[in-house]
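Undergrad: dropping the sequence and predicted coords here.
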Amino acid sequence: MSTAPLPDPAHAPLTRLWQAHRPAGPLRPHELKTVYADRWVRFHSLPESKRYAGDEAEYAILLDRYNTVLDELFAGGEVYVVTTEGAFLSEGADLADVPDPADPRTALHPEGTLWTTLDDTADPDPVFHTRWYFYADRRPWRRGCLDPLLRAVADDALPGVFVTDAGLTRIHHPYDGGADVILATPGERDRLRDRHSAWLSKHPKGY
């Protein structure tokens, strides 16, 4: 059996930032909207809240929406790109530390190195206990640099992705159908929300 690699020490600053947060992280990306509800906004990817693109014109729309918000959050700075994958603990989760070249995450995020792990044991049935593996890289933000990854996210082929600035003050979590965005302050959230009000959910809670 191959030996599971250790977390990349280059990600130590990101670990320290998460540990300083209350609650301490890392968090599963879908939890962000609850933990940071006062700074959260959700944008939908397509008109009429359509979930999946049906043709190249709709892919162009959703990529433009993703990149427009990412630009407003991160233009001129560096970002951490984080992808995740999970393995059931009952099946020997250490195997998930060895990247599978055929796995979509490996192919779409080859720069990502192991950052940390997170065990989810909340389910009363231990069969469903999961270890989540977080892979990260740090890069200058450039519009379009994540388009293949974002397209896979939009197709629900690569869930559990987020992008954050080097100070962990703003987070963008794309998913199939839209993106959850965490801003530095409620006021900043409100201004971003108002600029893109046509992309908001009609749900009373913003879902």
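TA: Thanks, I have the structure now.
Undergrad: from now on I want contacts and neighbour counts done on CA atoms only, so please keep to that.
TA: OK.
Undergrad: residues contacting the longest helix belonging to the chain, please?
TA: Determined from DSSP state H, the single longest helix within the chain is helix 56-74. The contact list for helix 56-74, computed with CA atoms under 8 Å, 6 or more residues apart in numbering, reads 45-46, 53, 141-144, 147, 150-151, 165, 170, 172, 174, 179.
Undergrad: show the subsequent helix or strand relative to it.
TA: Using DSSP states H and E, the helix or strand that follows helix 56-74 in sequence is strand 78-88.
Undergrad: how big is the angle separating that following strand from helix 56-74?
TA: Inter-element angle recorded for strand 78-88 and helix 56-74: 120 degrees (by axes from the mean of the first three to the mean of the last three CA atoms, to 10 degrees).
Undergrad: now do the helix or strand following strand 78-88: which elements does it pack against?
TA: The helix or strand immediately downstream of strand 78-88 is helix 104-108, counting by DSSP H and E. Packed against helix 104-108, as judged by 3 or more CA pairs under 8 Å, 6 or more residues apart in numbering; DSSP states H and E, are the following elements: strand 78-88.
Undergrad: second structure follows, compare the two:
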Amino acid sequence: MGGTTATTFADDDETQWCANVLETHWRQGTLDCILLAIANDKTGPTMWMDRKTGRIFAPYDGGFDLLVSSPEEVEQLRVRFGDWLSDHPEGL
């Protein structure tokens, strides 16, 4: 497992972004420190991607986004984790 630092990008506002990529094997509890730092807004944007499914998990200080590959998967997750969604009609 090795890390890769990608090119720094600049948008119209001259904000610079630097992407760092590292293959990580998820094991329960091993990333708790970084998840806590993200929840406390002490990191920059962070996300994990599953190579096999293409799913993306993007936590932030107010919750997380989960990007999945199909509307069917969205519905399965809505049924399984419906209690986690807000009262907003779209679950946002």
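TA: Okay, I see it. Treat the numbers as computed from the prediction; the structure is a model and nothing was measured.
Undergrad: report the TM-score for the pair.
TA: Overall, the chain-to-chain superposition scores 0.84 on the TM-score scale (TM-score structural alignment, normalised by the length of structure 2); 92 aligned residues with a CA RMSD of 2.1 Å.
Undergrad: hang on, the earlier thing: what range in structure 2 matches the longest helix of structure 1?
TA: Helix 56-74 of structure 1 lines up with nothing in structure 2 when matched by TM-score structural alignment.
Undergrad: tell me where structure 1 has helices.
TA: Secondary structure of structure 1 by DSSP H: the helices cover 12-20, 32-35, 56-74, 104-108, 147-154, 186-195.
Undergrad: now do the contacts for the residue nearest in space to the middle of structure 1.
TA: Among the residues of structure 1, the smallest C-alpha distance to the mean C-alpha position (CA atoms, centre = their mean) belongs to Phe162, namely 1.8 Å. With contacts defined as CA under 8 Å, 6+ apart, the neighbours of Phe162 of structure 1 are Pro29, Val81, Val82, Thr83, Ile171, His172, His173, Pro174.
Undergrad: now do 10 Å
TA: Shown in contact with Phe162 of structure 1 (CA atoms under 10 Å, 6 or more residues apart in numbering): 28-30, 80-84, 136, 171-175, 179-181.
Undergrad: what's the counterpart of it in structure 2?
TA: Aligned against structure 2 - with TM-score structural alignment as the criterion - Phe162 of structure 1 pairs with Met47.
Undergrad: drop anything exposed from the contacts of Phe162 of structure 1.
TA: Among the contacts of Phe162 of structure 1, those buried by neighbour count (16 or more other CA atoms under 10 Å) are 29-30, 80-84, 136, 171-175, 179-181.
Undergrad: since we're on the aligned partner of Arg78 of structure 2 in structure 1, how many residues are nearby?
TA: Under the alignment defined by TM-score structural alignment, Arg78 of structure 2 corresponds to Arg193 in structure 1. The burial count assigned to Arg193 of structure 1 is 18, neighbours taken as other CA atoms under 10 Å.
Undergrad: against Leu183 of structure 1, how distant is Arg193 of structure 1?
TA: Distance, Arg193 of structure 1 to Leu183 of structure 1, by CA to CA, to the nearest Å: 10 Å.
Undergrad: likewise for Ile171 of structure 1?
TA: Distance check for Ile171 of structure 1 against Leu183 of structure 1: by CA to CA, it reads 7 Å.
Undergrad: who touches both of the two?
TA: With contacts taken as CA under 10 Å, 6+ apart, the residues that reach both Ile171 of structure 1 and Leu183 are Trp40, Leu73.
Undergrad: from the chain's centroid, how far away is the longest helix of structure 1?
TA: With CA atoms, centre = their mean, to the nearest Å as the basis, helix 56-74 of structure 1 stands 15 Å off its chain's centre.
Undergrad: next: stretch 17-36 of structure 2.
TA: 10 Å.
Undergrad: quick one: buried residues of that stretch?
TA: Judged by neighbour count using 16+ other CA under 10 Å, the buried positions of stretch 17-36 of structure 2 are Leu35.
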